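Novice: Sequence and predicted structure, then a few things I'm wondering about:
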Amino acid sequence: MPTSLTLKNIPYAVYQRLKAAAELHRRSLNSEAIVCLESVLMAGRVAPSDRLARARELRAGLPPVQFSAKDIDAAKQAGRK
């Protein structure tokens, strides 16, 4: 059941960051505050071993590719143009 909350004495720097984030995400200050609170308070913690297992699973699904140092240097140079 939704309810209301009034915040007082918010540090100006925190307010500015919240306002900037709300504009970036095209949300109201209220909606941005709710998203921020949810991300901190409702976030599901993932054990490092589970995260590592998932990364290995994803990597196993990729085709094997070998890059030489020359290939890597060429890619870096291409990205700088």
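Specialist: Alright, I've got the coordinates.

Novice: C-alpha from now on. contacts and neighbour counts both.
Specialist: Noted.

Novice: mind checking how far stretch 34-50 is from the chain centre?
Specialist: Here stretch 34-50 is found 11 Å from its chain centre; the criterion is C-alpha atoms, centre = their mean, to the nearest Å.

Novice: try this one next to it:
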Amino acid sequence: MPTITIKNIPEELYEALKSTAENHHRSINSEVIIRLEQALLPRLKTPKDKLTNIQRLRAQISPNVISADDIDDIINNGRA
């Protein structure tokens, strides 16, 4: 597998990369590889992929969490 060396990384950029890697529980090297993949090899989503994602997210939402009466009460209380 090829290896690269990156020189003269600005301190601010390095610290941001280090922090992001820690937040994702990854090494700095793994974080760099993932970021390069995201930037250079974006996965194009088809309309079907997008629809599946929307449906998955919609299934997680509880319907009718706020009723029309709740909205009226909030509006009326805000005018008091």
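Specialist: Done, it's in. Just so we're clear, the structure is a prediction, and the values are computed from it rather than from any experiment.

Novice: Give me the TM-score for these two chains.
Specialist: After superposition, the two chains reach a TM-score (TM-score structural alignment, normalised by the length of structure 2) of 0.60; 66 aligned residues with a C-alpha RMSD of 2.9 Å.

Novice: how about the helices in structure 1?
Specialist: Listed in chain order, the helices found in structure 1 under DSSP state H are 12-24, 29-41, 48-60, 69-79.

Novice: tally of neighbours for residue 43 of structure 2?
Specialist: If you count neighbours by other C-alpha atoms under 10 Å, residue 43 of structure 2 ends up with 9.

Novice: and it, how far is that from residue 37 of structure 2?
Specialist: The gap separating residue 43 of structure 2 from residue 37 of structure 2 is 9 Å, by C-alpha to C-alpha, to the nearest Å.

Novice: Then residue 60 of structure 2?
Specialist: 29 Å.

Novice: Those two: which has the busier surroundings?
Specialist: Using other C-alpha under 10 Å, the more surrounded residue of residue 60 of structure 2 and residue 37 is residue 37, with 12 against 8.

Novice: when you align them, which residue in structure 1 goes with the more buried one?
Specialist: Matched by TM-score structural alignment, residue 37 of structure 2 corresponds to residue 38 in structure 1.

Novice: Alright, I will stop here.
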